[in-house]
Every structure is written in structure tokens, then in C-alpha cells.
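Visitor: What follows is a predicted structure for the sequence shown.
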Amino acid sequence: MKNTLLSNLDYLTAKTVTTLKKHNIHTVEDLLLSFPTKFNDYTVRNIKDVVPNTNVTVAGVVQSKAMIKTIRPKLVLLSFYADIDGRRIRVSIFNRQFLRPKIHYGVYVRLTGKLSDNLKSFTAAEIHFDELSNNITPVFNIKGITDAKMLDIKEKVYEDFCEDLEDVLPAEIREKYGLIGYRDAVRYINIPEDDGEIARAIRRIKFEELFLYQLKIKYLLYMRKNYPQGIGIAYDREKVAAFVSRLPFKLTADQERAVNEILNDIAAPYQMNRLLQGEVGSGKTVVAAICLYAVITAGYQGAIMAPTEVLVQQHYQTFLRLFEGVPVKIVMLSSSLAQKDKKEIIDGLGDKDIDIVIGTHALFQKDVVFERLGLVITDEEHRFGVRQRVSIVGKGHLIDHLKMSATPIPRTLAISILGESDISVIRTLPGCKKEPITKYLGYRDMPEVYAHLRTMIAKGQQAYVICPMIEESEVMDLQNATEVYEKFKVDFQGFCEIGLIHSKLKPGDKERVMNDFAQNKIQILVSTSVIEVGVNVVNATTVVVLDADRFGIAQLHQMRGRVRRSDEQAYCFLVSDSNVTTAIERLKLVAEVTDGFVLAEEDLLMRGPGDFFGEKQTGNVMFKMADLVMDKDVLEEANALADRLIASGELFTNPEYEKLRAIAHENYITKKEMLN
């Protein structure tokens, strides 16, 4: 069936086959698994059960002549009276004047449309003069082939090939989860008789899609850990414990747990592929430092890859402080370095003179070679494409990989992409940080914002002002930031210093501005969204986001996180005059909710999984019918089943699961590299 071309079927014309090919339907399997996009329900309802202004089908007998009235050019009204379940109803339909000869007293009509509020008139979208043989009509959306023709084709193909449809779910699973057989599911979804058949088919197809996906992911993780292709790094536990004890602060319980989970992976004989996620300011960087130090004690090197030079510079300064007095050589590598300095660093990595390198995309370059790379950490890993991440991990043999993100991943996506066992979460923030106060305001409220800024600056604190992001034009982006900068310079003249930073600044100028802001030589920093990722100025306690509707939930939450670095009260002002409903809902949500994980779940509901990771990610989960958000209950069932079959060993020992095991193993052979 999988290899049977539609062109080999005698009852399909060459034109039909060509049309189907344009929709990527080439084989019998393609055809049967190309499901309807929706179903039109033509079940005839009794008029007394009809809810006004809802789409419905009713039937009756014509009680008058058909009248025609021209409302305006190209808009003609056809109307008549019909007896529908004992009621005399006036029926109207537009631009169907050609039906007038068919409409006369005593004729049976089937009408699809809406009943008016007064229950006396019916506006029809469709009129038919025959009894309906099938109340449910699938809509296939194949341009060039009518739905009726597609239904006829599917009936013939199903009849010829249904015996070849193989059910991979054993009877035990079908019975336990209330699932129909695969053969029935394919028939019911393509050639349904009623709503019940459609519902049962959808349940079966969604469950199988989510279950097979979960099983493949769980099997990949199982094989990686039980048939390892990695190197167990025997780090010096005493040195690591001494390093932690010398830190000027005590780790939170979440940090300690994350460190232990990561170090266990590093010591294990499989390749680590772990995600460390936590709010901005939760202390992910110190966790990364401890783990890098661990591999260094075993004679390995470590690398941190960050998306911006600002973040690289910040990590570099933080690491110099954390490793003060520790014999570890740390360098920073970026594309802005002079060629001589860059060569010196590359030579140092090659002869193991350097222990830790912190860099941007410059780390991808072919001439960057490590003598003994053991651990790679990608910070804000969603900012890098899959190829970039694989490129840096590929600079050594069986390297452990830790991914860090301050963008919380909703549990629904987490269990469907990584498996919960490979995610470490830091929820609690160190110190006594207060919940930020967030206000959603209009531009008419800017005097309130100005007054707040003056009060905070008078106390010695600082602020960010984020300019609207205009993705279509970096030039407009820069122009807008410059205009805001000039306005703030005038408005706060003689009161405080204003700075400007944007993506077009030269690295040296950008570093100078950030250093001046860090030293409180600049009190208000006007910026594009460059501060969204990683910037750490403890004294900055207020962020003002202009035209906040231009940013997503995750971006706004990260910007707010920039001012939660100290125990001082943090403030966030979301300024927008947008009257777009979705934008208003988004801004209200951010103003009301401060928990990043709750926001992530809501963000997923608003945007859907396909858009959650952004354009730089590849391999977003795509199903024919299942939806990770709308079908999260089914996902939970499927995930629990996949866990049980692998953990209990049933997948490997029960002959009933042989087909499932073959599917999972074939996927492992072809896609095991995806875990890197």
C-alpha cells in the first residue's frame, strides 16, 4: 500500500492523479492518510430544536411560489414559504434565481442555513431537492477535485486496500484506552456515517500519533542511557565541593539539585543532553560554572556559547569573579577580536593552555579546535539553530551538552520534546527578591512613568527604556530608538545621564555604554530589545517598555527579569495604545502574572506549539490530527503508556509489542543524533 502508486489504479484518470500529486498525494497510503480538514453536518433537525442564528439543516415542503427581488446589481433575493415541521417559515436565499423553476407548491426542500431570532424566517446558504443519503459530508479541500468525487475515490481505494492496513497497537492497549481498530479508524475518518464514527476515529488517530511520538522519544533516551555512546568523566569531587564552599553565597535547594543532576550525567557513560531552565536571575550561571569546573578537574576543557557579545562579556566578567584565586584560565572569543588575539586564543585551545572559552557564533568557525573538549554549554539555546548547536558539540568526541534557557518551556512541550528526566528546573530565586510590580498603561499615563523614574533615580537606582521593535526594518528600529533617546535627553536634562544602545553599535562602543551603565555613569539606558537576553546590572530596578504590544509574552517577561537582580523592589511599565484584542489580553496577562512557567503555558495556548520556539528552530512537531495544546490530556495518557512500556520492559519482552519496538528502533537508528 505504501508503495502502490495511484497512477497504477485503473479507475483514476491521469488528470486526477496529476491533481493529487500537486497536493503531495502519490500513493494509496498517502490518499487514505490525507484526512478531511472538516466535516459538514447535514443532519436534518426538527425546527423546534434549532437554536436561532446557528448553522443547521432543516427540511420541509414548499407552500408558495418563489419570488425574486433585485436588491442591487449582482445581489438578487429569492424567497418563498415552506412548511417546516408544521410551521410556516419564510425562506430566503441570495443569488439562486436560477432555482425558481424548481420551487413550486408541494416540492420537498432540504435547507442549510440560519433561523432568525423571531423564528419566522430562515436564511439559507444551500437548497437541495433530494433526500440525503449521508448526513455527514467530509471536506477534503483538494483544489480541482470536488468533495463528492474525493469521497467516491476514497470509497473505492479503501475497498481495494483496507486489508493492507496494519494495526500497530495491540488489542490490550486498544481495549484499555477505548480505541477502535486502525482499519475502522481510517474508514470512519474518510467515509463517515455519523458523528459518533468521526469522534471515535479522531480519538484513535490522535492517540496513536501522540503515543508513537512519545514512544520514539522515550526509546531514544532509553537507548542513550542503557547502550551508552559517551565518556564518563571522573571529576574530582573534593575539588568541586571545595569550589562550591568558597562561593560568597549559599546555593538554593533548586541550584543544588540541578548541580547534582548535571554532575551525575557528566559522570555517567552516556552523552549528556540536558536542559537547565530557570527564571532570569535564578542563578543558572553559577550552576554552569560549577559543572565546567568539574570537567576541568578531570583534565577536560569547557565552552560556553552565548547569542550576543553583551552576554558573552557579562559571562566572562562573572566567571572571572567566580574563579578568582582558582587556577583556571578563562578567555573570551568573539568575531570583534583582533586577528592576533583570536589566533592566540585558538592556539591556546589547541594545546590545552585554555580551560574555559566563552564566545558567540565565533566558536563555530572551522579553525577553532579543542585539544580535549568535555562540556559545551549553550546559553539561551533557543537563540541558536539546530545546525549551530550540533556544530559546536561536534568539536570533540562524545561531548556532554548542557542547554540553558530563561524562557520556561511549558510542561506539555517539555514531555513531548525532551522527556522530563532530562530537564533541570530552578524555580526559586536566590536572596530575598520581591515580586516585580507591573503596570499596563497608555501613553497618556507617561507623566506617571516620568515621575516614577525621577523618584527611583533620586534614590540612586537606574532604569531601562525599551523601544518598540520593528522587525521589518532595522533602520526604522534604530531611528525610533534614537528619537526616544533624544526626547529623554531633553526631558531629563540636568537631572540624570541618558545612554543609548542598539544592535548597530560597534562592539567597542556597546561595551563602553554597558560599562558606563554598570558603573552608574548612565542612569537611564534607552535600548532596543538587545537587553532582553542576559544583561545584568543589579542597580537597575525599573524597565519601561514602549509599544509593548510589539513584543511577545516571553520577551516581556525576560525584560522584566532584567530588573530583578537585587533585593530592591522591581518595577515594570508596559506602555501601549494598541486596541487589538489579542495584544490587550497579552499585556494584561503579563501585568497580572509574574510566574514565568504559568506565562509559558498561557503563551503556548495563545501561539500554539509550531510558533513557540521561533523561526530558528527546526523539526517542530507536526501531526496530521493531534495538537499538543488542545490534546494535552491525550498526550498525558500517551506519555504515561510509553513510560510504562519501557520502564517495565514490556516493550522488549512482550511479543505483542514487536511492531511498536520495530518502529521505535528504526527511528533510533535514523535519528539518534537529534539528541545532541
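Guide: Here it is on my side, so go on.

Visitor: CA only for contacts and neighbour counts going forward, please
Guide: Will do.

Visitor: now the host helix or strand of Ile392, how far from the centre of its chain.
Guide: In this assignment (DSSP states H and E), Ile392 forms part of helix 386-393. Chain-centre distance of helix 386-393: 20 Å, with C-alpha atoms, centre = their mean, to the nearest Å.

Visitor: which helices and strands does it pack with?
Guide: Helices and strands touching helix 386-393, by 3 or more C-alpha pairs under 8 Å, 6 or more residues apart in numbering; DSSP states H and E, are strand 373-379.

Visitor: The closest residue in space to Leu363 that isn't next to it in sequence: how many residues sit nearby?
Guide: In this structure, Leu363 finds its nearest non-sequential neighbour in Ile392, 6.8 Å apart by C-alpha to C-alpha, 6 or more residues apart in numbering. Neighbourhood size, Ile392 [other C-alpha atoms under 10 Å]: 23.

Visitor: So Ile392 versus Gly359, what's the distance?
Guide: 11 Å (C-alpha to C-alpha, to the nearest Å).

Visitor: quick revisit: moving C-terminal of the helix holding Ile392, what's the next helix or strand?
Guide: Beyond helix 386-393 on the C-terminal side, the first helix or strand identified by DSSP H and E is strand 400-405.

Visitor: another one to put next to it:
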Amino acid sequence: MVEILRREYRDGCRNRSNLERVLESFRLRSETLPPGEGRTLTRAVRPLAGYPDLSAGERQHRLVQVGRDLVRLASPSGAEPTPGRTAKAARPPAGVATLNLRADVQFLKGIGPRLGGLLGNLGIKTVGDLLTHFPRRWEDRTRIKPIARVKHEALETVRGRLGSFREKKPRPGLTILQAPLSDRSGTLLLTWFNQKNVLKNLRPGMEVTVYGKVERTGFGIQMTSPEFDPPQGPSLTTGRIVPVYPLTGRLTQAWLRKLQFQVVPTYAPLASEALPADLLKREGMPARADALVEYHWPTSFPAHEIARRRLAFEELFLLQVQVALRRQELQQEPRAHFYKALDELLEPFLELMPFPPTGAQRRVFSEILKDLTLQHAMNRLLQGDVGSGKTMVAAFAAFVAIRNGFQAALMAPTEILAEQHFKKLQELLAPAGIRVGRLQGSMTRKAKSHTYELLTNHELDLVVGTHALIQEGVEFANLGLVVVDEQHKFGVMQRTVLRQKGRNPDLLVMTATPIPRTLALTLYGELEVSRLDEMPPGRQPIRSESVSFAKRQQVYEEIRQEVRQGRQAYIVCPLIDENEALEATAAVEEARILGTKVFPEFSVGLLHGRMKAIEKEEVMETFRKGEHHILISTTVIEVGVDVPNATIMLVQDADRFGLAQLHQLRGRVGRGSHASRCLFMGNATSPQTQRRLAAIARLSDGFEVAEEDLQIRGPGDYYGVRQAGFPELKVADLLRDIDLVELARSAARELLAQDPELARPEHRVLRQHFENLEAKVAETVH
């Protein structure tokens, strides 16, 4: 099967081997194996379901993923079998638990305040935190090779008899220990630098297993700084699948591994079982304690995969129950604001619009009107690609609320975006007699106080602002609608605080960052989802191209020609070391060079994150008016900046940006009726960077970009899982575990259909889990 997948990959993923038929045959053969093995193999190939309907990029990604999984399951070493012996590792032995899982980690034997502090830097505060401090990868050290067969520069496990030690001190502060290790096939030389403690554990004549990187030279075979287990101790680093943990500062892998070898089997049995017993039984999953031990310290790769899926399912199930509870809670909270004459409000709003709405906008207008007739508040997520007309939808929702006597608030993540929304909404709604105001952190205390007063007295209908909207002192007379733009930049806390400024107001959250389906199901299941999938009339497609630094002068000439024709240009500088001060310095220097040496005949503006809000707005206003021909900017223009006359963008060092961010930046051009171009300049130094730059040049649809980004980066904390108010996914992989997402979703719905309040005794642990989570959120909000 692996060979068929390799051939399909080499053939360009064109499905000429009729993969669906091959998979069906593979499934039938898997059914003849023992139940556990057959199920594991069938699950491994499941991501290839519907292969003919997948995009080329998705086919490629899934072929690699399934191929890796099958290779790993077929051979414990995750590679082709090689001559040698395979060690069989036992589970680590459990000790006697003397603490509970909430106890401070420093009270474990041998830890104390100093080491406890270092563990705290890893987020490990309690004994229970150690159980979920999972390895970031595992190394297979079970296959013991004959010394004669070890490969140059490979990491190998060998076993043999130690010869005599030789100690050398070539200079002060450097001690070299060397000893030969021999088996029936040959000898290699073990070398340690400044590790005299080796002599405490090893003696000439001992049988010992070592693991390390092999070097074959003209003088023989050598292994430098090999890892080994003392002959009298347990097998932690050799002869088994060994965990590799995330570390910090002064903690070593060997120390943390030893601690986890003792703690995990001893304290895992104290971990509460959140999954209902009948669910575990139905899905054939192991108990949480067994899964934790097997996941940290695998006895085999198939057993490890079973443990991984069980823990991943638990994470996804808890997420889905949380989402379903939130949705249930929102729908049970009665509507506080009632609307009338909704059908009569659409036409007056359409008369205010500068152009006819797209079919997609009309559809979303209808969805919003329908939401406002329900017995519970609106909770809608609006996804729309860059430039798809989300602001008009927000304006419509605000118009409807205001015409029914309520106030509306729109919160944006940056002052530039808030200012732009304010101008657009004022221009659109002021002719209808709607009073639009703004509230931003950079405003003077006096200006803020005046706005507070207007809001309290209902002398403002719509306020547009940043985080300043959720500060103390902001009170509304009758807040009926909350709109949150670029919602992934805000956590659930900020949304909650803004909603608390009114009595259960309707909520519309908007994003230009498209959310792949698995993430939408997982993270935003409590929200109804609308999608703007048409561009407003007159918008020209953006031609994108990936170029090398060698073409820099040619690109500058293209910008010059575009500006001479009366258009304007953006040049975006990279983010340097996540350091805003350095980034600003780089942008200032770049603006100086481009303004004086490259484009001396044009007016060149500069925009960066260290500028004050009023300075940023002045620069943007000058650019909007056409007084600056070229704008040098850092990524502060990523979101929402709208200058229709800007038709060409150069993104320098594009290899430093993520795919989603490149797409957001590209959205700053193509906003008028002129043809636009975006040039991504960078050196693709890795296959991942090559794929990213090729993808951004090829793809224009935001949802395709999002799917590709998810495949390239992997889910990790894509789209801010923690930002959305959910716990981090430590085990589940939203690409690999699509089947588990669906399974968890249906299991969560089934559970809540039977016990919506989680009141049954068997759901006590589950209820406690969510009560604790709620308390944490409430504590953060207040």
C-alpha cells in the first residue's frame, strides 16, 4: 500500500491508479486481521476518503500523512526493517502517590522551590500539569543494530561489551573520556566530553545499550556523547520508544524524562475520567489513566496511536460539549430587544448604498432579519474575503437596530481600521439622520468624556472604536447590537465585556480570515455562519506573482510606470524578530533609501507601528488624497486600509510572512476599478517557503488560501484556539483527526440531548470540568 501511495505522489497526485478502488481492497484485507490491528489500519487510510474530489494540494498533503502513518505502523522503527534485534519495552512501574493532582509540583520528592520555579516556566504548576506536559515527539530506540551495519551520521542504538576507559585532558577545562564498545560484528569508540559522572555508572566488561549519532571516519566508527541507561536502573533512554519533551532554560531532557518516568504511571490513576463510561465502551477506547501512560511512554507504535486518538477524542469531545452548552445557553437566554417593521427597512437602506448589493450581501441581509425575529439574541459569524463588502452588512445591521430605537457599537482591532470604519459609516448613515461617533484610546480625556456622555444620554446612535469601548466608564442608554470586526484579534473575554454593556444585545462577528470547515465546526459551533462569496461589482482581480530578489530593479521600474499613470503603490517591509522597535527602524531606513535613491521624483510616505495614532492617520489621509505616491509600511496596513487608487503592492522578504498574512496584505490593492498587481519578493530557502510563495501566487480565493495555510502550517494554534476562549489542543490534530471531530460532535449532541444540564451522577466530572472553566473565564473577564 505504501508503494502505491509513493507512486501516486510521484505521478503528481493525478489518481491514475484509481486510488478509491485500491483503498476498498485494502479495507477488505484489513478486516481479515485481528480486530485491533484491522481498525488501526482502516483509520490510518481514512483521510484519503473522497480522494478524487480533493484539490491537488490537499491530495499531496494527505498522501504524505497517510504514507507516514502506514510506514510507522508497519515497522516499529518507522523505517524499513533492518537486520538486528528489536527490544520490547515494558510500561514504567507505578509508585505510591503521596500528593493529589492539585498539589504544587515543588512538593514532589526531589523537586523543591528552585526546580519547581523552572518547571513553572513551562506552565507546570501542579502535579496534574505534569500529566499533560506531553512530549513534542518520540524517538524509536528499539531496533538494536549490529555495530558493523550502523550508518554514517545516523542516530543508532547498539548493544555490546565495554572495554577499558581512557581519560585525556588536552587543555584545562576539557576532559575527554573514551571507551570501546564491541559486539560480534565489530567495535565502535564511545566519546564523552566533560562527563566524568559516566564513570560512576559504567565499568569495563559491562553489557550496555547506547544511543547516539554515528560517525564513520578513516580511523573507525565513533559515537559522541551517547545516551545510555545505567545497567542497574530502568530502561529510560534506550531499548524503547523514548519521549522528547519541550524544555526551558536550565532543565535537561534526561532530568525531565526521569521525572516523568516516575510521575506519569504513579499519578495517572488519579486523573478524573471526563468521558462517560458508556461512550468509552462503545468506541472501544482505553481508560484515561492507561492512555496517558501509553502516550508518554509507548510500548509500541500501534498502542501509542490508540492512546493518542483516545486523548485527542477527549479534547475534541470536551470542546464540542462546551460549544453545544454555549449555544444552548445563548438560545435559552430570552431576547431583550424586540424589532418591528423589519420588512420595511431593507429598501430605505438600499437607497443609501453607493452601489447595488451583491447576491451574497442580499442573502446575509435576509439571514440577519430572520435572526432578529427569533426568541433569542442573534449570534452570527460573517466570513467574507478581503473586499467582499462586510462593512455594508455591519451598516445594515446597525441601521435596522437604530431605526428600532436601539444603539449599536462596532469594535475594531486597530485605530486605523476603526477610523476607516467611522468615516465609511458616517458617510453612509449620516444622510439618514443617524448620529455616528468614535471612541479610541488615543483621544484626549476630554473628548472621551464627551463621547461617554453622548452614549449615556442616547445622543449617539452608533459608536465605532477599539478596545476603548470595553473600558470602565463606557455606558450605553440602550445597546441593542454589538459588531466585532476581525474577531480573531479579540478573545472571548473582550466580546463578553462589550456585550455586558447592554442587556443581551444581538451579536455580529466578522472576519476576513476564512476559517477552514473543521475549525469552524470545532471553534464556532455556537454561532450561525454566513459567508460573503461574491465581490462587489467593478472590482478587478489582482494578478499575483512571486519574484526573486534578483528582479528587484525590474519590480521598481514596474512601480514607477504604474505611478506615472496616476496610480499609487504600497511597499511592505518584513517583521523583524517580532520586535516592533527594530521593525520601525528598518521601515524608516527603507523609506529613506527608496525616497532619495530609487524614487526621488515621487512623494514617499512612511507608516509603522511605533508612530502615534494621530501620526498614522495623517499619513493615511495624505496617501488617500494622493499626495503620497508610494507608501512604505510595516504590517500595520494588513487589515482594512482602503485606498481605491492604490493598484500595485510589493511585499519585500515575503518568505518571512505566513500565507494568511500575505493574503490579507494583498487585499489592500484591487479595491477600485483599475487592474491591480501584487508582487511577493523573497528567497524560498525551504520546501515549505517554496510552497507558500507558489500558493499565494496561484490562489486568489481566501478560503482556498486558508485551507492551504492549514495544510502547510498544521493546525497548532491556527486562528487562535485559545483566543476564542477554548483550551489549547495539545493532542488533537484538526487536519489528521477530521473523523474524530465529527465523532466528537455527534457524541456531544447525543449526550446533551439526553442530559442537557449534565445533572446525572455519571456526568458529575464533566459538569465540574465546565464549572471550573467558567470560573476561570469569569475571573479573567472581571
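Guide: That came in fine, so what should we check first? Here the structure is a predicted model, which is why all the values come from computation and not from measurement.

Visitor: so what number do they get for TM-score?
Guide: After superposition, the two chains reach a TM-score (TM-score structural alignment, normalised by the length of structure 1) of 0.81; 660 aligned residues with a C-alpha RMSD of 4.6 Å.

Visitor: Contact partners for the corresponding residue of structure 2 for the residue nearest to Leu363 of structure 1?
Guide: Taking TM-score structural alignment, the alignment pairs Ile392 of structure 1 with Leu498 from structure 2. Leu498 of structure 2 makes contact with Leu469, Ile470, Val482, according to C-alpha atoms under 8 Å, 6 or more residues apart in numbering.

Visitor: Look up the closest residue to the second one, ignoring the ones flanking it.
Guide: Spatial nearest neighbour of Ile470 of structure 2, chain neighbours left out: Leu498 (5.4 Å); criterion: C-alpha to C-alpha, 6+ apart.

Visitor: For the residue mapped onto Glu528 of structure 2 from structure 1, give its distance to Ser416 of structure 1.
Guide: Matched to structure 1 by TM-score structural alignment, Glu528 of structure 2 sits across from Asp422. From Asp422 of structure 1 across to Ser416 of structure 1, the span is 12 Å (C-alpha to C-alpha).

Visitor: And Val244 of structure 1, by the same measure?
Guide: From Val244 of structure 1 to Ser416 of structure 1 the distance is 34 Å (C-alpha to C-alpha).

Visitor: Same question for Gln519 of structure 1.
Guide: 44 Å.

Visitor: neighbour count winner among those two?
Guide: Per other C-alpha under 10 Å, whichever of Gln519 of structure 1 and Ser416 has more neighbours is Ser416, with 21 against 12.

Visitor: Which element, helix or strand, includes that one?
Guide: Per DSSP H and E: helix 411-417 holds Ser416 of structure 1.

Visitor: Run through who's touching that helix.
Guide: Tyr213, Gln214, Ile217, Glu420, Ile423, Glu601, Pro609, Leu628, Val629, Lys632, Leu635, Asn639.

Visitor: Next secondary structure after that helix?
Guide: strand 423-426.

Visitor: ok, and what's touching that next one?
Guide: Residues outside strand 423-426 of structure 1 that contact it (C-alpha under 8 Å, 6+ apart): 254-255, 258, 261, 274-279, 282-284, 414.

Visitor: give me that answer again for 7 Å
Guide: Residues from elsewhere that reach strand 423-426 of structure 1 (C-alpha atoms under 7 Å, 6 or more residues apart in numbering): Asp254, Gln255, Ala258, Arg274, Leu275, Leu276, Gln277, Gly278, Ser282.

Visitor: okay, among those residues, which ones form the most distant pair?
Guide: The most widely separated members of the contacts of strand 423-426 of structure 1, counting by C-alpha to C-alpha, are Arg274 and Ser282 (17.4 Å).

Visitor: all helices of the stretch 201-350 of structure 2, in order?
Guide: Taking DSSP state H, counting those that start in this stretch as the criterion, the stretch 201-350 of structure 2 carries its helices at 253-267, 277-283, 288-296, 301-332, 346-352.

Visitor: Mean neighbour count and distance to Glu58 of structure 2 added to those helices, as CSV?
Guide: Converted to CSV, the helices of the stretch 201-350 of structure 2 look like this (neighbours: other C-alpha atoms under 10 Å; distance: least, C-alpha to C-alpha, whole Å):
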stretch, mean neighbour count, distance to Glu58 of structure 2
helix 253-267, 18, 36
helix 277-283, 11, 28
helix 288-296, 23, 28
helix 301-332, 20, 22
helix 346-352, 13, 41
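
Visitor: Can you check which of those helices gets nearest to Leu751 of structure 2?
Guide: It's helix 301-332; of these, that one is closest to Leu751 of structure 2 (C-alpha to C-alpha) at 8.5 Å.

Visitor: how big is the angle separating the closest one from helix 288-296?
Guide: Interaxial angle, helix 301-332 of structure 2 versus helix 288-296 (axes from the mean of the first three to the mean of the last three C-alpha atoms, to 10 degrees): 130 degrees.

Visitor: name the helices or strands packed onto helix 301-332 of structure 2?
Guide: helix 56-74, helix 288-296, helix 738-754 (3 or more C-alpha pairs under 7 Å, 6 or more residues apart in numbering; DSSP states H and E).

Visitor: Please work out which of the ones you listed is packed deepest.
Guide: helix 288-296 (a mean of 23; mean count of other C-alpha atoms under 10 Å).

Visitor: thinking in terms of the whole chain, how far from its middle is it?
Guide: With C-alpha atoms, centre = their mean, you get 25 Å for helix 288-296 of structure 2.
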